[in-house]
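Chemist: Sequence isn't available, so here's the structure alone:
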């Protein structure tokens, strides 16, 4: 079947099953601005990333495939750091930017972030090991987590990690004991709950929080006194995290105001060099998303901190941030191959009127992107191997797993002639997709490939069936090979 690449696509009306925010595109081949990495484009109808075509990537590495635009990731890391450096220099202070490794951490990515001048935040012994394996200076690492094991604490202290974020009263004594055993003074921050919950377009401020992280503001002074009572601990400052996928600065402003009031009280008992306001800066996953530019957010937060310090008559501290998604999220996309399509009639009115939803099933799913199943997260998609003149059709991109909730893209308009064998690209999968991936249904996790200047290289090897079987303690290779041989003979 021929698929012309030139003429404009046929117009189509909205499908009544589509969510209100989803508009029928004038061109179902167009790449919405803000959703794709900066080197992503089309050439002769095919999607190109880092000067490598989607078809070449699929042919060489197979699908599903995580693709990271290396130049995009590196440049965004520098831009975020410079945005906060510049904003806080304007108010006579300085900023520290930690890359939040939980978004996506590999040895290569850790090296990119380090080269961009970022510190790195880890939250497990495994993430710590990755950062150290990348050669990152331990002094430039921060360690989070609400239940760090004794072994993890010992490893962090022994390795000379720059700061450990204390999340509970028990951790104060555990970290102090580990530092004392090694004859060192360990720098720590205290995570507190400001009572501010920031969301995409609004924030809710409450007096108390019901969550597993941090210590309430009303207990923070006593906790800091306890930290300062240990000669083996050096209190660096407060830490707070107000949420994820935040589009504006209002939540940060409210949280900063509350923390600065506490910061002033703590200054009466000793030095408080820093204030960590966390991360959570959002990105666009669909054409309906409109996050504020990072430079604007940095400037507004810096102005808020400066005004708060002036009102309280205290020096402006060094302010730290922990972006992750906003650096790596848009740098990534996932390539899939379409396996089957089916049109499903759906009644959308009480009188039984029917509309059609097209299910497009791909060779991945919730094992490589759990966010739609976990959080009902919305994503977008485009044909990657060609363009089409066909009228846009409402599709739901489904995965291959044995779950009705295995949805990759809940609602999108694609050319109506999407068919088996097509390549599909889902943008903005650089954050929280590979880290949350699983072997559900005994599916191997896909490889991760970095593309740059026409070159592609594997930075995380994909898993094979042999990898999965090798972890099963009862696996006997001779059994499966014998049965395969017998089957082959019977079919000869």
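Modeler: Happy to help now that I have it. Note that this is a predicted model, so its numbers are computed, not measured. Numbers count the residues shown, from 1 in each chain.
Chemist: rest of the way, CA atoms for contacts and neighbours
Modeler: OK.
Chemist: Residue nearest the middle of the protein, spatially speaking?
Modeler: In the chain, the centroid-proximal residue (CA atoms, centre = their mean) is residue 431; its distance is 2.4 Å.
Chemist: how far away is that residue from residue 46?
Modeler: Here the criterion is CA to CA, to the nearest Å. By it, residue 431 lies 24 Å from residue 46.
Chemist: Same question for residue 296.
Modeler: Distance from residue 296 to residue 46, by CA to CA: 34 Å.
Chemist: neighbour-wise, which of those two wins?
Modeler: residue 46 (19 against 15; other CA atoms under 10 Å).
Chemist: Would you mind listing the residues in contact with that one?
Modeler: Taking CA atoms under 8 Å, 6 or more residues apart in numbering, we find residue 46 in contact with 53-55, 384-387.
Chemist: need these in JSON lines with neighbour count, secondary structure and distance to residue 405, can you?
Modeler: As requested, the contacts of residue 46 are exported to JSON lines (neighbours: other CA atoms under 10 Å; DSSP: H, G, I helix; E, B strand; the rest coil; distance: CA to CA, whole Å):
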{"residue": "53", "neighbour count": "21", "secondary structure": "strand", "distance to residue 405": "31"}
{"residue": "54", "neighbour count": "24", "secondary structure": "helix", "distance to residue 405": "27"}
{"residue": "55", "neighbour count": "18", "secondary structure": "helix", "distance to residue 405": "29"}
{"residue": "384", "neighbour count": "23", "secondary structure": "coil", "distance to residue 405": "25"}
{"residue": "385", "neighbour count": "22", "secondary structure": "coil", "distance to residue 405": "27"}
{"residue": "386", "neighbour count": "22", "secondary structure": "coil", "distance to residue 405": "29"}
{"residue": "387", "neighbour count": "27", "secondary structure": "coil", "distance to residue 405": "29"}
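Chemist: Below is an additional structure, to be compared with the one above:
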């Protein structure tokens, strides 16, 4: 729901979007922190109603900055990281390492060593190479690390092929059908250094229906029961990943967290009742569902190009450098005029970015009221995978990030300057 103030301006976290743009400059990414907290608490409340042990593990790849890690920690959350950079961001934010899990399909020796040194709570193991590295790093010590096995369950989410992850033909996880997963299980159970706490699987992103999760629960419980009979091991945790969809446009109809969670837990209890297994804890890894709709990208409108009987372009001072998703996998967004977000449209335009690519289009065929150069355009629901996938293409600095809550705005990431961009360059001729 779009909120406005007495001037009719868009507000974010109780702050006037026009004032934010003027005070911090554009492009600017602004987060409504109350929305972040609300989304996280919706997941917690839904689980609390089911009376099951759980963890909400924020997938920090959606937005990995100190400020969001600190908010998640305030909300008593768990944190999922996928690189040494995300891990060290969590360390810098003061996040408790016992509540961190470390993902990734090609963790390096250095990254795994860092995770061990920082006493990361759980490493989610993706392949045999990683098992070998962990055994080498822990050899000759009395140390033990909690691990999960990431499994490729052979379940495909109905979403864009770039964000499907659970199918057999995937770079992620130990394949179940070929026997790789069972081989990995035996290897971990035989290890003195690896303490297996459960299984992980992830089927994709921007998922709008619960049936894929239901199928995943049934498959993992059946697999767990089979492996319990063969090896005497049953998981304490089933991590079902994330991928919960959000509303980018009016065509998106996402489920509420409680709809996902209540069905997942109902299915789990029904399937467990058919076995000799104890009821495991459930971990989920929402990222987009926590920060996506809380984020707004503010741009200043510049040039206009009208092609009679074809299209009108308005260009803004950002684009694929701060939000590559439309160019990468045709993601769709909605935009509005921050000075009058409820105004009736008088035109249909395509919002183009400033980067030297024809594909640098943020929003196609967007109805808007009359616009002029200097107006502030707000693109909605850019909180996930915008800043975290931002680049310095065309030698343009990444935008600033502001957190807004209860009418107070705080700069949490500085805007990159030209000096920042050349800081690592070295002279060739000297």
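Modeler: Yep, that arrived. The shown structure was predicted, so the numbers you read here are calculated from the model rather than taken from an experiment.
Chemist: ok so, going back, residue 249 of the first structure: which of the contacts of residue 46 of the first structure is nearest?
Modeler: Of all the contacts of residue 46 of the first structure, residue 249 of the first structure sits closest to residue 384, with 35.3 Å by CA to CA.
Chemist: give the contact list for the closest one.
Modeler: 46-47, 54-55, 335, 422-425.
Chemist: Kindly report the same for residue 178 of the first structure.
Modeler: 153-154, 157.
Chemist: cutoff 10 Å now
Modeler: Shown in contact with residue 178 of the first structure (CA atoms under 10 Å, 6 or more residues apart in numbering): 150-151, 153-158, 184-186, 232.
Chemist: Which among those count as buried?
Modeler: Buried members of these, counted by 16 or more other CA atoms under 10 Å: 153-157, 184-186, 232.
Chemist: which bit of the first structure covers the strand ranked longest in the second structure?
Modeler: Secondary structure assigned by DSSP state E gives strand 295-307 as the longest strand of the second structure. Aligned using TM-score structural alignment, strand 295-307 of the second structure spans residues 332-344 in the first structure.
Chemist: buried sites along that stretch?
Modeler: So for stretch 332-344 of the first structure, counting by 16+ other CA under 10 Å, buried means 332-341.
Chemist: about what we covered before: between the contacts of residue 384 of the first structure, which is closest to residue 479 of the first structure?
Modeler: Of those, the one sitting nearest to residue 479 of the first structure (CA to CA) turns out to be residue 335, at 34.8 Å.
Chemist: so the closest one makes contact with residue 64?
Modeler: Yes: Residue 335 of the first structure is within contact range of residue 64, at 5.5 Å (criterion: CA atoms under 10 Å).
Chemist: which residues do these two both contact?
Modeler: 58, 362-364, 423-425.
Chemist: with those in mind, which one is nearest to residue 278 of the first structure?
Modeler: residue 425 (31.1 Å).
Chemist: In the second structure, what residue corresponds to that closest one?
Modeler: Under the alignment (TM-score structural alignment), residue 425 of the first structure maps onto residue 378.
Chemist: do you know how far its match is from residue 69 of the second structure?
Modeler: Distance from residue 378 of the second structure to residue 69 of the second structure, counting by CA to CA: 25 Å.
Chemist: cool, and residue 54 of the second structure?
Modeler: 19 Å.
Chemist: Same question for residue 29 of the second structure.
Modeler: 17 Å.
Chemist: what comes into contact with the next helix or strand after the longest strand of the second structure?
Modeler: Per DSSP states H and E, the first helix or strand lying C-terminal to strand 295-307 of the second structure is strand 311-316. Strand 311-316 of the second structure has contacts (CA under 10 Å, 6+ apart) with 26-27, 298-307, 347-355, 361-362, 364-365, 371-377.
Chemist: Understood, closing this out.
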